[in-house]
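Peer 1: Output the structure for:
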Amino acid sequence: MEPQVFVGIDVGKSQHHATAVNQEGGVVHDKPLPQSEPKIQELLTDLVAKHGELLVVVDQPKTIGALVVAVAQQMDTQVAYLPGLTMRRVADLHPGQAKTDARDAYIIAETARTMPHTLRSITVAEEQIAELSMLCGFDDDLAAQLTQVRNRLRGLLTQIHPALERVLGPRLAHPAVVDLLGRYPTPAGLKRAGRGHVRARLKKLAPRMAARLTDEIFRALAEQTTIVTGTHAAEHIIGRLAAQLQQLTQQRSDVEAEILLVVDAHPLTEVLTSMPGVGVRTAARILTEVVGKDFKSAAHLASYAGIAPVTRQSGTSIRGESPSRRGNKVLKRVLFLSAFASIKGDPVSRAYYDRKRAEGKRHNQAIIALARRRSDVLFAMLRDGTFYESRPTQLATAA
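Peer 2: As a prediction, the model looks like this:
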């Protein structure tokens, strides 16, 4: 049914702003809207009673805008969202330079009325996909925290004993090294413990490299006899950072187990993992970033992921194609890493990669080209629910 009123909602943490315009462009509502289910229901019910069918458009369909979308869908109201980049470009077409919630809400509503092709549809999210999205988001947060703590730990080690950092810093992802620093957090503590205790400590979690790593540690300790100012304070900090690493690593392991359970239960998992280079974690990312979105074609999916080349042409002076700097960064990274993994075990992918290299493309360019080709296959697999089929002659000769 064609909407009679277009409701633009500029979402916020505690309060949104809602502006509604009719088909003629007249403003029929323009007020703040609390982040509250009863208030949202009251507004939508009132607008439906007065004007008929609604189209609710938000600028953020997830996080702070999730409640608005859920309430509207529960009331069988049409819902869409206006991407942020489109929103900013359309805003330049409107007079004024002010940045207010009321102006943004009006621009969203007016864009929905006059340029409906710029909107993106929002489907009712599967419970599994919503759960996966939250778990993967939390996993990203934990990974960022792990990187931050490791960098901080490496910085402290470099400050008090550079030689020791060169040995232990690159190995901070190994639980045995973190455990060792938790027990002996300073060069002096390692020296007092002696080779025997250090080797025994490492052997618990790294039996094969314990002896070799112990030798490297004590060679590094012998390189420096000067005690740098601040070493005593660093002892307490390094121990705490090591404990944080252990906790974060355990939390990430627990989250990974939960992700695997949800992914294994999803009906599309077997379809995705049938493609070479796609494991369970990769499948989880593809599910959260692709499922529930409406892609008209394989080219649309590639453009959304940012792996489709961008053509630039202006008369005869500028001609060529360049990599896209836009797109969904998470999906782009997943497709890139998946393509990279596939060249090691899939002869078809390897042949396509070698062909692009022979054409003069650099490694990353060849991988992006392969990812673009694989996204076409992925689109067909998800659309039809079919498993991956290797066709050497077709893929190897594809452009």
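Peer 1: all contacts plus neighbour counts: C-alpha atoms, from now on.
Peer 2: Fine.
Peer 1: The most centrally placed residue in the chain sits in which helix or strand?
Peer 2: Geometric centre of the chain, nearest residue: residue 330, 3.5 Å, by C-alpha atoms, centre = their mean. Per DSSP states H and E: residue 330 is located in helix 329-345.
Peer 1: Shouldn't residue 28 be within a helix?
Peer 2: No - for residue 28, which was evaluated using DSSP: H, G, I helix; E, B strand; the rest coil, the result is strand, with no helix membership.
Peer 1: Would you confirm that it contacts residue 18?
Peer 2: No - between residue 28 and residue 18 there is no contact under C-alpha atoms under 8 Å: 10.5 Å.
Peer 1: For the comparison step, fold the sequence that follows:
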Amino acid sequence: MTSSKQRRTEFQGLPTLPNEALYIGVDIGKFKHVAGFLSKTLLERHKHFDHCPAFIFEQSREGFRAFVERIQAYCPLEQCFILMEQTGHYHRSLLQYLLELDLPVFVIHIQRRQEGMVKTDKRDALGLANQLYTQLELGAQVANTLQAIRRALPPSEAAAQLKGLMRHRYELVNEATQRKNKLTAICDELFPEFTQVFKDPNAALALDLREHFPTPAAIAAATSIELRTVRRRNHPSEAQFMQIQQLAGQSIGTKNPARQDSLIVEQTLLIQELRLLQNHLEQLEEKIGQIVEKSREGQILTSIPPIGPLFAASIIATIGSIGNFEDAAHLKSYFGWAPIRTQTGVSFDRTRLTKAGSREMKKVMFLVAWKAIQMDTEWAKLYKRLVPRLCFYDERMQAYKGKGKALGHIIGRLITLIFALLKKDYELLNKLSPGTEPPPPTMYDPELHQRHRTGHYSPLRREGPQNRIVQHSS
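Peer 2: The predicted model follows:
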């Protein structure tokens, strides 16, 4: 392993850049990373960004130290800017290390390579450095938003805790759904009439009955005393027990003994697995609820009527830090709810949602908005006014068609509100002196929302760009 003294000897021939910015692109790998260095002086010396210097370092603390020492050989750390792609989880360790040093780190979506181009890690790293130089130093704008860089800010304490927990919950929910689907399929084959009495064959009571009496024959032969062992309070009722026994005696389920035996074993194991997953989900959701309740972001989000603790946890974990977003439009795009308009003269004009953004947050915001219009909220009143204006009335069906437009409008308002409240609290905390006790966060006020809707509007933020909590609905 190369020592610090040996590295300093190697760095002696490098040009120093005391009065200019150094732009660094990092190509992320599983075990090693490649950093490309670019500046005005380096471009003048090497003529083309492809020929500028690069540095390979390992995915380890010693490798990260070597990378920082190489930067310091060119210029002070305050003059460097670093760009890396978001490649799964391999970039996270380096990103956290650099943020701990208060270095300005930028991230970008994974870039698509041009066909026919010679691909090397060095070229990729220097290409990223060139993008950073072009956008920061030269101020060039990019037509494709996927090529736009953004400053990486460390996530809030709540976001750092919730990110892994919400991901694990998502996996547990998927696994539990798989078990339920298999148990439903077994019930359909073993005792298809079961759902005439128990609508959900995977409910707690239904699983208890299926575990104790796995076949229709077992249910038909059981006494009333034996059946009552699975009873919880007054459920199932005596009438339901009688009905299930009658159906069991006439069931069309499989009668093959070998097949029945294998289904019973599979059903028993699946029930045990499902209960374990449900137990883990309960523990996880309890912990998530505690984190949301204690965090400022959680208190702000749960003050909005349709947002519960789990929805709030998904939003916090996805955002990380609201400082990563310049305005509500960027947050809408990140959530997958930004409209894209395609227009050609007067013959073609269509608006659709972007396919980019977080798939999970697209679902979450849809559910939040759907819940909002079912409750007694200002969004429900707005939705009722928007449907006749934005939707087509089908005379034959006697109903409005295309209500998704109105619901999408509600989602846009909700995201704007979320951004305004979180951004205001973020800016407030950044202005506080170290050690100062922060004031309570600004919560959602339904009375203020109603006044805004009736025309008495006052902006939440009076300095700089105005991010409104509630836009006029008229």
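Peer 1: what's the TM-score here?
Peer 2: Once the chains are overlaid, their TM-score stands at 0.87 when taken by TM-score structural alignment, normalised by the length of structure 1; 387 aligned residues with a C-alpha RMSD of 2.7 Å.
Peer 1: now the helices: where do they sit in the stretch 351-474 of structure 2?
Peer 2: 359-374, 378-390, 404-431, 446-453 (DSSP state H, counting those that start in this stretch).
Peer 1: and of those helices, who's closest to residue 275 of structure 2?
Peer 2: helix 359-374 (25.2 Å; C-alpha to C-alpha).
Peer 1: tell me, that closest one lands on which residues of structure 1?
Peer 2: Aligned by TM-score structural alignment, helix 359-374 of structure 2 falls on residues 329-344 of structure 1.
Peer 1: For that stretch, give me the average deviation versus structure 2.
Peer 2: Once the two models are superposed, stretch 329-344 of structure 1 sits on average 1.7 Å from its counterpart in structure 2 (mean C-alpha distance after the TM-score superposition for structure 1).
Peer 1: Assign the counterpart of residue 149 of structure 1 in structure 2 to helix, strand or coil.
Peer 2: Using TM-score structural alignment, the partner of residue 149 of structure 1 in structure 2 is residue 179. The local conformation at residue 179 of structure 2, judged by three-state DSSP, is helix.
Peer 1: ok, now which ones touch residue 179 of structure 2?
Peer 2: Residues counted as contacts of residue 179 of structure 2 (C-alpha atoms under 8 Å, 6 or more residues apart in numbering) are 270-271, 273-274.
Peer 1: re earlier: let's have the helices of the stretch 351-474 of structure 2 in a markdown table, adding distance to residue 58 of structure 2.
Peer 2: As requested, the helices of the stretch 351-474 of structure 2 are arranged in a markdown table below (distance: least, C-alpha to C-alpha, whole Å):
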| stretch | distance to residue 58 of structure 2 |
| --- | --- |
| helix 359-374 | 33 |
| helix 378-390 | 52 |
| helix 404-431 | 35 |
| helix 446-453 | 53 |
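Peer 1: which one of those helices lies closest to residue 118 of structure 2?
Peer 2: helix 359-374 (32.8 Å).
Peer 1: ok, residues contacting the closest one?
Peer 2: Here helix 359-374 of structure 2 has contacts from 305-307, 311, 314-315, 318, 335-337, 379-381, 383, 407, 410-411, 414, using C-alpha under 8 Å, 6+ apart.
Peer 1: rewinding a little: nearest to residue 63 of structure 2 among the contacts of residue 179 of structure 2?
Peer 2: Out of these, the member with the shortest distance to residue 63 of structure 2 (by C-alpha to C-alpha) is residue 273, at 43.1 Å.
Peer 1: quick one: which helix or strand includes the counterpart of that closest one in structure 1?
Peer 2: When structure 1 is aligned by TM-score structural alignment, residue 273 of structure 2 is paired with residue 244. Under the criterion of DSSP H and E, residue 244 of structure 1 resides in helix 231-265.
Peer 1: Mean deviation, that helix versus structure 2?
Peer 2: Using mean C-alpha distance after the TM-score superposition for structure 1, the mean distance for helix 231-265 of structure 1 is 0.6 Å.
Peer 1: Regarding the aligned residue in structure 1 for residue 330 of structure 2, what is its secondary structure?
Peer 2: Here residue 330 of structure 2 is matched to residue 300 in structure 1, going by TM-score structural alignment. When classified by three-state DSSP, residue 300 of structure 1 comes out as helix.
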